[in-house]
Every structure is written in structure tokens, then in C-alpha cells.
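Enquirer: dropping a prediction and its sequence here:
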Amino acid sequence: MRFRTALAATVLGLTGVLGALLTPAQATTATAAATGFRISDSGRLLESNGDDFVMRGVNHAHTWYPTRTSSLADIKALGANTVRVVLSTGDRWARNDTADVAAVAAQCRQNRLICVLEAHDTTGYGEQSGAVSLSRAADYWIGVKSALEGQERYVIVNIGNEPYGNTGAHGWTSDTKAAIQKLRAAGFAHTLMVDAPNWGQDWSFTMRDNAASVFAADPERNTVFSVHMYGVFDTAAEINAYLNHFVAARLPIVVGEFGHNHSDGDPDEDTILAATQALGLGYLGWSWSGNGGGVEYLDMAAGFDATALTPWGRRIFHGPNGIAHTSKEATVYAGTGGTAPCAVTYRVTGQWTGGFQGELTVRNRGSAPVNGWTLAWTFPNGQNITQMWGGTPTRNGPTVTVTPAPYTSMIPANGSVSLGFLGTWNGSNEPPAAFTLNGAACSPA
């Protein structure tokens, strides 16, 4: 897939989630004492505590839009548990240096997101002018290693985006093995993600047919394969056959990028979402915002505005098998005893035909005040807020985002604020399942 910013053309990649299986022999080094993510003997992506983790998220073009860091909070508020962040080695675009990589990783943690970091300059190597090799991408990661040390529980390193076009794709296998081994020799213990050739879509089956040997070449046995699904994957049969091949071979696979449309064909996004959910595989849609050059339809949020989701944005976040309905936050963010930094009580205080009155209490469980906040949730039955006191609501489909009134803008340490509202309902009036405060998941109070 090819992606254009206002400044330069680049290639799109589809991101998916891990979840395929490994052979017992492949899993011998995936020990329970792992310091970060690892692949289990059943082929699942596991957190360091052994809990299963299935990615549900989107791609964000950080390297071209470095000031749009608030997008991470917006992506989290809509329910994502993972974000794939576009970075540059400095060969084709401005280099994201060690300080910036560290800042991005910290912002992911602050917003309780798992961070998949990818080097985009490899896009279409062998075919795209200026694209660099996987070896060069590995050198970049080694150069910013200090920003990633100790982040194995929060960060997955996607070595290079779509590292071959269609020309010379046979070189993918040996180059991928060498890049993995270079990073391991440099001391990287992170889960590594490797993209397919053929602009990520692997229509030649180069990755599919060589994945086992690539996995075996990783001394840590901790590599995940990522296919990008655009026009090549325009039928349910193609999508299911590809994903099930990896599952049957007991090899981990994710859909690292995909869209609802593309210049090379019309992807079957409904099947991509349904198949990954059925198989327990992860997915990362392309992309949050900032697309140009004719593929603006791939934006999920118009102009980086979380309150202006596009049809594609509404589909991936709120549609069947979408992020809001299937995402589970990484348990690494639960903290000691699973205590969230906030708690929300939602209560219906009165109800009549077609209408109701409700109350929200937002508690700050931290040791410092919260000055200024955004509360977000998704109504499960199409409810709508018609009036609110204590805050200002904004609705985008079923998602509600609330900002405070002046007199509720500060939540004291270990204190709370209350909001009241009037709303409408039709058919059912079930409470929201989850809330986030400034992007952090809140527990029920």
C-alpha cells in the first residue's frame, strides 16, 4: 500500500494482531520468566505475566505529524489498546531521534497503550526510490536502543515497514533473518515484528512459505509476522486462507495494516475484522489521520479531530468486531492489585418512556490533583445526552466525550466530582461498559 503525506509519498502497510500457534520445539525458549512480551507454546502473544494479549488498534503517522501527540489520548479514548507509530530512520524523512522515540514510548505508557514502533524508510525496498534495507533499519534501532531499554513490556519493535516491493522480494527471507539476528546480537529482548514483502501484502507467499525458517532463526523465538491487507485481500476466501495457513502452521500472525478501500482494489474489511476476532488475532487499521495524495479516504478522524470520525473511523471503532467492542487493555497497566487511576460511578436516577436522568461520579484515585480532564465512554444502546450540568458533552456516533465546567475542572487527589444529565433512549437503556479519563481506563466505583 502506498501512502502520501502532504510532503512525500510513502507506502501503506496493514497491521494485524498476533495470535497464531507455534510448534512445541519453537516455544522452548519462551519461558515464564520473560521480561516482556513473548510467544507462548500455543502461539499466543503473552504479556510478561502470562496473560494473553490481542492487539486492537490503529496506525498513527507520527513522523510526518510530530506535533499531533494528543492523538494517542484520542485513540485510547475510543477504546484501542495498541497504536502502531510511524517513525523514520532519517534516510527518507526527518529522523526520529532517541529523545523523540523515548517521548513517544512514554506517551504510549501515559495513555495506557501498547506501542508498536516501526521504521518506515524501508517501504518498497528494491522498487521504491530512496527506500533502505532492513539492515539499515536494524542499525537505526540499535542507534536509539537507549530509548527502548526496559520497555519490553510496553513496546514491540516492527523492524521495517513493507521492506520489499514486488521487485527482488525473494531477498526478504535472508534479509529478515539477518536483521533479527543483528538486533538480538545487540541485546534487544523485545518481541520483534516483521512485515511481508510485496508492499506488505505477500501475494507471492514469500513470507507465508518462509515464516517457519525465519522464526527459527530468532534466538529468542519471539518474532511475529505482519501482513498488510489491501486490494490483494478483497475476498473472504483469500483472507481466511492466508490467516488460517499461519494458524495451522503454528506460527504467529497479525494484520498490521488494512483499510476499507484502496487504489489497488476494495479490501473486504468486514471479513478481516470477523476472521481476526474468530481466530483471536490482532489487527491495526490504517490510519488515524493525515493521509493525502488521493487516499484521504483512509483517514479515520477528519483533520485529527476525534469528534469527527469518518465512515471508516466509525466502522473500525464502533462496527461489528470493531475496536470498541473487542479491545481489552493490556494488564501491564492495571498496576498493583489491578487498581486503575480513576473510578466512575454511572447511575440512572430516573427513567420514563424515551427519556431518563443520570448521574456520573468521577473519582481521582491518584495522589495528585487532576487539572482539566476528558471523560469518554460508549453508549451500548444508542442513548443520547440532551442536557448536562457539570460538563459539556460531545457525541460522535455512540461515543460520548465530556469536558468539564469551570467548577468541575479540578478533581482533588483522592477526591471526586459529580455530573448530572438528561438523555433519551429507545428499546434498552443499559449502562456503558467502560470509561476513560484522559485516556486512562477507569474501574467501576
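Expert: Sure, I can see it. Numbers count the residues shown, from 1 in each chain.
Enquirer: use CA for all of it now, contacts and neighbours both
Expert: Fine.
Enquirer: Tyr283 contacts Gly57, correct?
Expert: Yes - assessed by C-alpha atoms under 8 Å, Tyr283 is found in contact with Gly57 at 6.5 Å.
Enquirer: have a look at the two and say which one is more surrounded.
Expert: Between Tyr283 and Gly57, counted using other C-alpha atoms under 10 Å, Gly57 has the larger neighbour count: 36 against 32.
Enquirer: mind listing what the more buried one touches?
Expert: 75, 80-84, 283-285, 323 (C-alpha atoms under 8 Å, 6 or more residues apart in numbering).
Enquirer: look up which helix or strand it falls in, please.
Expert: Element membership for Gly57 (DSSP states H and E) is strand 56-60.
Enquirer: what's the spacing between the helix or strand following that strand and its chain's center?
Expert: Next in sequence after strand 56-60, counting helices and strands by DSSP H and E, comes helix 71-77. Centre-to-centre, helix 71-77 and its host chain are 10 Å apart (C-alpha atoms, centre = their mean, to the nearest Å).
Enquirer: same question for stretch 242-260.
Expert: 16 Å.
Enquirer: can you pull out the strands in the stretch 301-445 of the chain?
Expert: Taking DSSP state E, counting those that start in this stretch as the test, the strands found in the stretch 301-445 of the chain are 342-352, 355-364, 370-371, 375-378, 384-389, 391-396, 399-404, 410-411, 416-424, 435-437, 440-444.
Enquirer: of the ones you listed, which is nearest Asn111?
Expert: Ranking those by proximity to Asn111 (C-alpha to C-alpha) places strand 440-444 first, at 5.7 Å.
Enquirer: structure B:
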Amino acid sequence: MRRTRAAVATGTLLAACAGLFAATPAAQAADSPGFHIQDGRLLDANNKDFVMRGVNHAHTWYPDKTDQALKDIKAKGANTVRVVLGTGGQWTKNDTADVAQVVSECKENRLICVLEAHDTTGYGEAGAAVPLSKAVDYWLSVKDALVGQEKYVLVNIGNEPYGNTNYTAWTDDTKTAIGRLRAAGLDHTLMVDAPNWGQDWSFTMRDNASGVLASDPDRNVLFDIHMYGVYDTPAEVSDYLNRFATADLPIVVGEFGDMHSDGNPDEDAIMSTAQSLGIGYMGWSWSGNGSGVEYLDLVQNFDASRLSDWGKRLFDGADGIKATAKESSVFGSTDGGTDPGEETGAGACTVTYRLSDWGSSFNADVTIRNTSNQALDGWKLDFSFSGQQKVNSIWNAKATQSGADVHITPESWTDSIPSGGTVSFGLNGSSTGTNAAPSSFTLDSKSCTTA
């Protein structure tokens, strides 16, 4: 994420560079074991088109928030999360075990995981930033957490790898980084961020993208533009994204917001243009922003029930996540819906009930997954306790209890479960005797499987 103002006026820069892209090199073979690029599109391991609709989460600064954050991000309808990692340069290193845990949690929540090394942010201008070569060193050090996860993980080599100084080195440094990762055996889709704090006002990435893609023996590179103040008009947004689309070069808007210190990005144009072109986007960021950009929090204080205006726009607005996201088919769905042969009516579901029992009291974390091919609005979940349990309080939902029977209804912010998505709630209760998880659940009067 960019935190300083661009050095040159946007209009001048747009007029100064108008170079056309060279022809796109041959696409990667369609039998790739994981995500891959073909004809300028990002395809998943089943060769299905995948359009990212997601959120950035600052894991390296808030590791204790990640487990719940990913659940909540999925419950809001996202299909992707871009996870901030520290390499040990500017920020504490997230080691192999930690990265493996993040990947596991992404998969558990059926989110495609974009892992990004953040310490390169603003290299050449930000004093503590590290070069792309150090980011490559980091990826090789956590390689054991990555290999075998090509179906679920994209590797974003380095966040905003140059500021506004010496950014012309971006092209050669990016090619070198890609070459080193391939030589070391990483077969993932590699995502590369633009220079100029990610905003590419110099068009360095735009005008060299075809050469960078051609340098990859796998032809498996996704380009990442960050749209803040440089992209404050529909014309600027459309021109940049359409040049990639016209040239069959794959691109994603890896970060954007509804306002910023360097200008007011046109988030409506970003989202509508991305939707019309079938280009992915990921909003910055779930929660935890500081240094004067707290307005970029999608939810306040990591509380999924407290959407900011920016969060309401991204999740619920026109061309937003809830309306446009489709889950990757690698999770068993063919087009963002259900598995072939799965029940397709409202009520097809899986329930996870995680019990923390302390004898006379307990907590339960409950997740409902919608495995139908349509959104579930105003859902109702019913189950029966196996013993003398009593619900004392509940969050993210409402509960009524009659004897052992419990009836759960949503709060306004958990009212809809998108196809392939989840909603989570928790409850606190008291018990006497044996306390076990309920044996069965029904959603809208239809039986759920348990996990």
C-alpha cells in the first residue's frame, strides 16, 4: 500500500507515455497443475476462468487476528485474500510454519491465497525497504510451505517494489526474480507489482509487461496494479486496464481504496471497469490501518459487524464482491456453485461446530457453509443439544431455546450466505454432565452435513 504522494502530476504522465504493447507470448500449457495464465486470463487448476474478488489482510502485523479475519472475509462473499507477510527486512519474518498455517486457513475457508512479501515496499525511496532479490531469498526460505499448493496459492513476489526513485530498474530486477524462483522449482503463478509505489505512473510495468511475461519459461505471470490517487478519473482507470486486456496480458487490481492521501481514487470506475473486463480486484484492507489512513479499514477494529462506508461499498455496492464473486472450482465447484451432483436447492450446507468445554461452561464456534448454487438470505439453523446445555449468549446471530432445541437466526450483517460462502457465529453456554457437539443440523428445514 502506498503512503506517500506521487511526485509528478497524473495528467502529464498519462500524456507522456502512450507506447503500445508487444504481442503476447504463447500461453502456458493447459495441463498446469495449478493456477496458470492462458490467453491473458488467469485459470485455475481445472482450467476454469478465475476472477479475483477479494480483500487484503495485514497478517504480519496482526497474526492473532488472521483465523477469524479469514472466516469473516469469506462470510462477506470474497473468493480471494491477499495476505501481507514480513520477510525479516522491514518487518518480523513470517517463517515456514506460519506461512503453512496461513495457507491451511485459506483453504479451510475456501479462499484463494495470494501471499505477498511486504518488505520491498517503496524500495529506493523508503529507507528500510529491501530489494526484490531479498524477497526471492525469503520465498526460497519458506519454499516447503509453498510447494504442492499451486492449486490454492499465488506468490506475489514483492509489494510495490520501487518507489519513485530508480524505478527503471524494475524490469530487469523482476525478470531476474522470476528466473531465480523458477530455477528453484516454484511453479506457482507469480504476481508482480508495479513500481512507483504500485501505481505505475511512469508506465514502466505497462510498457514492459510483455517482455517480463516472455522471460518466464512458464509464461505464468500476473501483473498487479495498485490504484490510489493516480487513478482518480474513469478515463485513467479505463485506459490502463484496457491496454492490458487488449494485448491479452493478465492484470489484477491488487489494492485500491475509496480515498487516499495522494488523491481520491475513483473506486466506482475501478470496480465497474474490472467487472466489465473480467479483471480481478482486491480492496485494501480488512482492518488495522494506521498513520492517518484508518479510513481504508473495511471493518472497524476487526469487527465484521462494523462495516465502514468503504466496506459497504466494496462488499455490498454495485459491481461489489457480494454481487460478482465466484468461488474457484478447485474447491469442488465448477463455476462458483456446487459440486456436480450436489444438492442445488436452498439449504444444501455443511456445518462445523467447534466446542471449547470448561466443565460447567463452554463456547462453541459455528460455521455454516452454503454448498447450494444460490445465495441463502434470512437463513434459519436448527439443532438439538445432546445433554443439559443452555445458551447464555450469542454473537453474530440470534438464538432461542426450548428445552434441548435451539433455533438460530441471523443478524443483519450475517443475513446472507453467498453460494460457496460461509457465515460464522459463536455462543457461550452452561452445561451439566456430558457436553458433546449436536449430532445433526438443519438449515431452512434441510439437513446439513457436518465437518
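Expert: Nice, thanks for sending it over. No experiment lies behind these values; they were computed from the predicted model shown.
Enquirer: and the TM-score between them?
Expert: Remark: TM-score between the superposed chains equals 0.79 [TM-score structural alignment, normalised by the length of the first structure]; 387 aligned residues with a C-alpha RMSD of 3.4 Å.
Enquirer: which bit of the second structure covers the strand holding Gly57 of the first structure?
Expert: Aligned using TM-score structural alignment, strand 56-60 of the first structure spans residues 53-57 in the second structure.
Enquirer: superposed on the first structure, what's the mean shift for the matching stretch?
Expert: On superposition with the first structure, the mean distance recorded for stretch 53-57 of the second structure (mean C-alpha distance after the TM-score superposition for the first structure) is 0.3 Å.
Enquirer: related to what we said a few turns ago, got the strands of the stretch 301-445 of the first structure as CSV, with distance to Gly293 of the first structure and mean neighbour count columns?
Expert: Output for those, formatted as CSV (distance: least, C-alpha to C-alpha, whole Å; neighbours: other C-alpha atoms under 10 Å):
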stretch, distance to Gly293 of the first structure, mean neighbour count
strand 342-352, 42, 16
strand 355-364, 43, 19
strand 370-371, 40, 15
strand 375-378, 33, 24
strand 384-389, 37, 16
strand 391-396, 27, 16
strand 399-404, 30, 21
strand 410-411, 43, 20
strand 416-424, 42, 18
strand 435-437, 34, 26
strand 440-444, 34, 21
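Enquirer: out of the ones you listed, nearest to Tyr140 of the first structure?
Expert: Closest among those, using C-alpha to C-alpha: strand 440-444, at 31.1 Å.
Enquirer: burial of the equivalent of Val136 of the second structure over in the first structure, as a residue count?
Expert: The alignment partner of Val136 of the second structure in the first structure, by TM-score structural alignment, is Ala138. By other C-alpha under 10 Å, 22 other residues sit near Ala138 of the first structure.
Enquirer: now Val366 of the second structure
Expert: Counted with other C-alpha under 10 Å, Val366 of the second structure comes out at 16.
Enquirer: residues in contact with it?
Expert: Applying C-alpha under 8 Å, 6+ apart, the residues near Val366 of the second structure are 351-354, 424-426.
Enquirer: nearest to Thr233 of the second structure among these?
Expert: Ser424 (37.9 Å).
Enquirer: dump the strands of the stretch 301-445 of the first structure to CSV, plus distance to Asp52 of the first structure.
Expert: As requested, those are exported to CSV (distance: least, C-alpha to C-alpha, whole Å):
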stretch, distance to Asp52 of the first structure
strand 342-352, 24
strand 355-364, 29
strand 370-371, 32
strand 375-378, 24
strand 384-389, 35
strand 391-396, 31
strand 399-404, 27
strand 410-411, 34
strand 416-424, 33
strand 435-437, 22
strand 440-444, 18
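Enquirer: quick one, which of those strands is nearest to Ala32 of the first structure?
Expert: Between the strands of the stretch 301-445 of the first structure, strand 440-444 lies closest to Ala32 of the first structure; by C-alpha to C-alpha that is 27.0 Å.
Enquirer: ok, which stretches of the stretch 1-150 of the first structure are helices?
Expert: 71-77, 98-110, 134-143, 145-148 (DSSP state H, counting those that start in this stretch).
Enquirer: so which of these is the most packed in?
Expert: Of these, the one with the most neighbours on average (mean count of other C-alpha atoms under 10 Å) is helix 71-77, at a mean of 24.
Enquirer: pull the residues that contact stretch 249-257 of the second structure.
Expert: 1, 24, 37, 39-42, 52, 56, 82, 209-210, 221-228, 241, 244-245, 265, 267, 279-284, 296, 310.
Enquirer: can you tell me which of the contacts of Val366 of the second structure stay in contact in the first structure?
Expert: Retained in the first structure by both residues aligned by TM-score structural alignment, their matches' C-alpha atoms under 8 Å are the following of these: 425-426.
Enquirer: picking up where we left off before, which of the contacts of Gly57 of the first structure count as buried?
Expert: 75, 80-84, 283-285, 323 (16 or more other C-alpha atoms under 10 Å).
Enquirer: tell me the secondary structure for Asn164 of the second structure?
Expert: Going by DSSP: H, G, I helix; E, B strand; the rest coil, the secondary structure assigned to Asn164 of the second structure is coil.
Enquirer: is it true that it touches Ala194?
Expert: No - assessed by C-alpha under 8 Å, Asn164 of the second structure is found out of contact with Ala194, at 11.2 Å.
Enquirer: and the two? Which one has more around it.
Expert: Per other C-alpha under 10 Å, whichever of Asn164 of the second structure and Ala194 has more neighbours is Ala194, with 30 against 24.
Enquirer: can you give me the distance of the aligned partner of the more buried one in the first structure to Asp202 of the first structure?
Expert: Matched by TM-score structural alignment, Ala194 of the second structure corresponds to Ala196 in the first structure. Here the criterion is C-alpha to C-alpha, to the nearest Å. By it, Ala196 of the first structure lies 6 Å from Asp202 of the first structure.
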